[in-house]
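Asker: Got a sequence here, can you build the structure:
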Amino acid sequence: MPDEELVERFVRSSGPGGQNVNKVATAVELRFDIANSPSLTEPVRARLLAKRDRRLTDEGVLVLSAQRFRTQDRNREDARERLAAFIASGLKAPKKRIATKPSRAAKKRRLDEKRGRSTIKASRGARRTWDE
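Answerer: Okay, the predicted model is just below:
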């Protein structure tokens, strides 16, 4: 990804960390506009936008937040690695499913099992006479 397409914003992290968290903006918010990116091909763009990901906005912008580490550099690397993984997941096209039919033997097995169940259930309802 070209750096011109990425928008980085540094904010204060949440969670534990005491004074460091309160005064240093180490968390990274990385934005990447998938819908208008010239570096993505049309099929890849369509696959990425079709994902039902909560990090995607309605305008097609992916927003990644990284605050796992104490330093800005590590959080920036983490966000970029996650962006690369997200884009890599859209690069591979899903395989087309080939419709198949069950074999004759599989049909026979299924029908034999159905017949067996049927006889078991039919025998449960047989009335008994206690006159004998």
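Asker: For the rest of this, base every contact and every neighbour count on C-alpha atoms.
Answerer: OK.
Asker: Can you name every helix or strand that whichever strand or helix holds residue 83 contacts?
Answerer: Secondary structure assigned from DSSP states H and E places residue 83 in helix 72-91. With contacts defined as 3 or more CA pairs under 8 Å, 6 or more residues apart in numbering; DSSP states H and E, the secondary structure elements packing on helix 72-91 are strand 27-33, helix 42-50, strand 61-66.
Asker: Could you check the angle the second one makes with strand 61-66?
Answerer: It stands for helix 42-50. The directions of helix 42-50 and strand 61-66 differ by 60 degrees, with axes from the mean of the first three to the mean of the last three CA atoms, to 10 degrees as the criterion.
Asker: can you pull the buried residues of helix 42-50?
Answerer: With burial defined by 16 or more other CA atoms under 10 Å, the residues of helix 42-50 counted as buried are 44, 45, 47, 48, 49.
Asker: Also this sequence, please, to line up against the first:
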Amino acid sequence: MAITPSLALDDAELSFTYILASGPGGQNVNKVATAAQLRFDAANSPSLPERVRTRLLTLAGSRATRDGVIVITARNYRTQQQNREDATQRLAELIRQAAHKQAYRVPTRPSKGARQRRLDGKSRRSSIKQGRSKKFDD
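Answerer: Sure, this is the predicted structure:
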């Protein structure tokens, strides 16, 4: 399963179990296990770089177990196949977020002209406000 151009997961790393689901399906929902539960062992996955692995487990939050296994339960659809695809798409999106490298801000300073323009604006505003005050002539 391709996640990004440089990152892919082997389908053998994903394990699915099917459980009874609430929600749409009528009486069928009580008889057929349509909800898909995806388990992915992120802590021991050879496909993930260390940087992505640590960020993925952080982003997963309560979906990750103490052992580093990510559990995603999909129960939005009426069929096992659709729920299975939904769970894999959600995992792929989570890994994409973890693989995204954040751009670091390069600290800059305002130029001399920008500082001067800011101070000029402040003094202009100050003179406008001073002009509004009442002047008493004795």
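Asker: coming back round to it: relative to residue 101 of structure 1, which of the buried residues of helix 42-50 of structure 1 is nearest.
Answerer: Within the buried residues of helix 42-50 of structure 1, the smallest distance to residue 101 of structure 1 is 29.5 Å, found for residue 47 (CA to CA).
Asker: quick one: what's aligned to that closest one in structure 2?
Answerer: Matched across to structure 2, residue 47 of structure 1 falls on residue 55, judged by TM-score structural alignment.
Asker: Which residue, other than its chain neighbours, is closest to its match?
Answerer: Leaving aside its chain neighbours, residue 55 of structure 2 sits nearest to residue 98 (5.3 Å; criterion: CA to CA, 6 or more residues apart in numbering).
Asker: What lines up with that neighbour in structure 1?
Answerer: Going residue by residue (TM-score structural alignment), residue 98 of structure 2 aligns to residue 90.
Asker: One more: residue 70 of structure 2?
Answerer: With TM-score structural alignment as the criterion, residue 70 of structure 2 matches residue 62.
Asker: from memory that match sits against residue 55, does it?
Answerer: Yes. Judged on CA atoms under 8 Å, residue 62 of structure 1 makes contact with residue 55 at a distance of 5.7 Å.
Asker: Looking at the two, which one has more neighbours?
Answerer: With neighbours defined as other CA atoms under 10 Å, residue 62 of structure 1 and residue 55 compare such that residue 62 has more, 21 against 13.
Asker: Tell me who's in contact with the more buried one.
Answerer: 31, 32, 33, 34, 55, 56 (CA atoms under 8 Å, 6 or more residues apart in numbering).
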